[in-house]
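K.L.:
model the following, please.
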Amino acid sequence: MSAPLALPFTRILGIDPGLRITGFGVIERQGSQLHYIASGCIKSPDGSLPERLKVILAGVQEVVDTYHPAEAAVEIVFVNVNPQSTLLLGQARGAAICGLVSRDLPVAEYTALQVKQAVVGYGKANKEQVQHMVKRLLQLEGDPQADAADALAVAISHAHGGSMAGGLATAVKSARKRGARLTSLPVRK
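P.N.:
Predicted coordinates for the structure are as follows:
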């Protein structure tokens, strides 16, 4: 009798971008099982915007170099009430994405609604509900810090949807043919 075959695993890095605090979460998907690897925050100090963006870029690169993910996912930023805050958040998100692609990682993007739907089952869930479900899904002993929980939720969302990458690529091509503007980066296989 031969030993059972071990399912391959995929390490996924989730990013919740922020100018002050950028959350990160690393999980592994093995079949339908999810396993917690690490999570934390990249904190940028007060100071000039370029220096803060440099800290985010370097921090994301360090996380990639430390945990060696195969794929990355980032939350999409939407317009807030304050346009200046939205612009700053978008720049922080850009720095995080640059950190990922500089390490040749494929990057997927998900809206907060998609993340909450995938993790909680309800697109308008609050932060506490997301934290609680991340704790349950990854079998953690305690609730992760809010920004790290959001990043883990992004990674979980990708783990659930990543198996549908072929269908996503088809949907993207179809939308482009119709002239739609898309907000996601191409997924490399």
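
K.L.:
C-alpha from now on. contacts and neighbour counts both.
P.N.:
Fine.

K.L.:
show me what contacts R93?
P.N.:
Residues near R93 by CA atoms under 8 Å, 6 or more residues apart in numbering: 17-18, 77.

K.L.:
this one as well, want them side by side:
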Amino acid sequence: MKIIGIDPGLRNMGWGIVVTDGPRLRHVANGIIHSAGDELGPRLATLYRGLCAVIAEHRPEAAAVEQTFVNKDAVGTLKLGQARGIALLSAAEAGLPIGEYAPNAVKKTVVGVGHAAKEQVQHMVRFLLPGAEFRGADAADALAIAICHAHHLQGRSLKIKAQA
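P.N.:
Presented below is the predicted three-dimensional model:
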């Protein structure tokens, strides 16, 4: 199964694609969609068009999007939520089933610790996807989200088989 992981951001939206074959993972591609300017509408449009182009090019079968965490800056959280909405819309319009994961759940799945540092996450992503070159920290985070989704899909599949 080909999975796209998406790390929503208003200036930089990271994306990463992995393929699962049973318990094995393989890196396909990763990148960052950049938006510029101060006006929110055009920035969101840039992110939407860019993510739709990535989905059309790579044709994933599932998507995983990181959930927004609420911080002290309510305006910043709201804007990040709008970028997350673009990620969900792009995947939904492509007909992809979408998994949503809290940042701590992604870290716990990939590193084993829910409050792992970014460097620890990147180290484990490199370990799990040998040879993968990240286009930036946001792309590495997106690959971690895709890995998290792959792990959860595999766990659900094993649970269903055990119940049969």
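
K.L.:
quick one: TM-score?
P.N.:
TM-score for the superposed pair, counting by TM-score structural alignment, normalised by the length of structure 2: 0.92. Supporting figures: 159 aligned residues with a CA RMSD of 1.6 Å.

K.L.:
who wins for neighbours among the contacts of R93 of structure 1?
P.N.:
Counting neighbours by other CA atoms under 10 Å, P17 leads those with 29 neighbours.

K.L.:
can you tell me what that residue aligns to in structure 2?
P.N.:
In structure 2, the residue paired with P17 of structure 1 is P8, using TM-score structural alignment.

K.L.:
name the nearest residue to that match, sequence neighbours excluded.
P.N.:
Once flanking residues are discounted, P8 of structure 2 sits nearest to R84: 5.1 Å by CA to CA, 6 or more residues apart in numbering.

K.L.:
please, which helix or strand holds the one you found?
P.N.:
Here R84 of structure 2 sits within helix 74-93, counting by DSSP states H and E.

K.L.:
how about G47 of structure 1?
P.N.:
For G47 of structure 1, there is no host helix or strand (DSSP H and E).

K.L.:
now it: how far from K124 of structure 1?
P.N.:
34 Å (CA to CA, to the nearest Å).

K.L.:
comparing these two, which residue is more hemmed in?
P.N.:
K124 (14 against 8).

K.L.:
pretty sure that one contacts T111?
P.N.:
No. With contact defined as CA atoms under 8 Å, K124 of structure 1 does not count as touching T111 (11.6 Å).

K.L.:
the alignment partner in structure 1 of E119 of structure 2 and E71 of structure 1, how far apart?
P.N.:
Under the alignment defined by TM-score structural alignment, E119 of structure 2 corresponds to E128 in structure 1. Plainly put, E128 of structure 1 is 26 Å away from E71 of structure 1 if you go by CA to CA.

K.L.:
of these two, who's got more company?
P.N.:
E71 (24 against 12).

K.L.:
let me know the secondary structure of the closest residue to that one other than its chain neighbours.
P.N.:
Spatial nearest neighbour of E71 of structure 1, chain neighbours left out: I12 (5.0 Å); criterion: CA to CA, 6+ apart. Secondary structure, DSSP: H, G, I helix; E, B strand; the rest coil: I12 of structure 1 is strand.

K.L.:
pretty sure I12 of structure 1 contacts Y67?
P.N.:
No. Between I12 of structure 1 and Y67 there is no contact under CA under 8 Å: 9.4 Å.

K.L.:
now for the two: what residues contact both?
P.N.:
With CA under 8 Å, 6+ apart as the test, I12 of structure 1 and Y67 both reach V26.

K.L.:
more neighbours, the two?
P.N.:
Per other CA under 10 Å, whichever of I12 of structure 1 and Y67 has more neighbours is I12, with 26 against 15.

K.L.:
aligned to A95 of structure 1, what sits in structure 2?
P.N.:
Under the alignment (TM-score structural alignment), A95 of structure 1 pairs with I86 in structure 2.

K.L.:
equivalent analysis for A159 of structure 1, please.
P.N.:
Using TM-score structural alignment, A159 of structure 1 lines up with A150 in structure 2.
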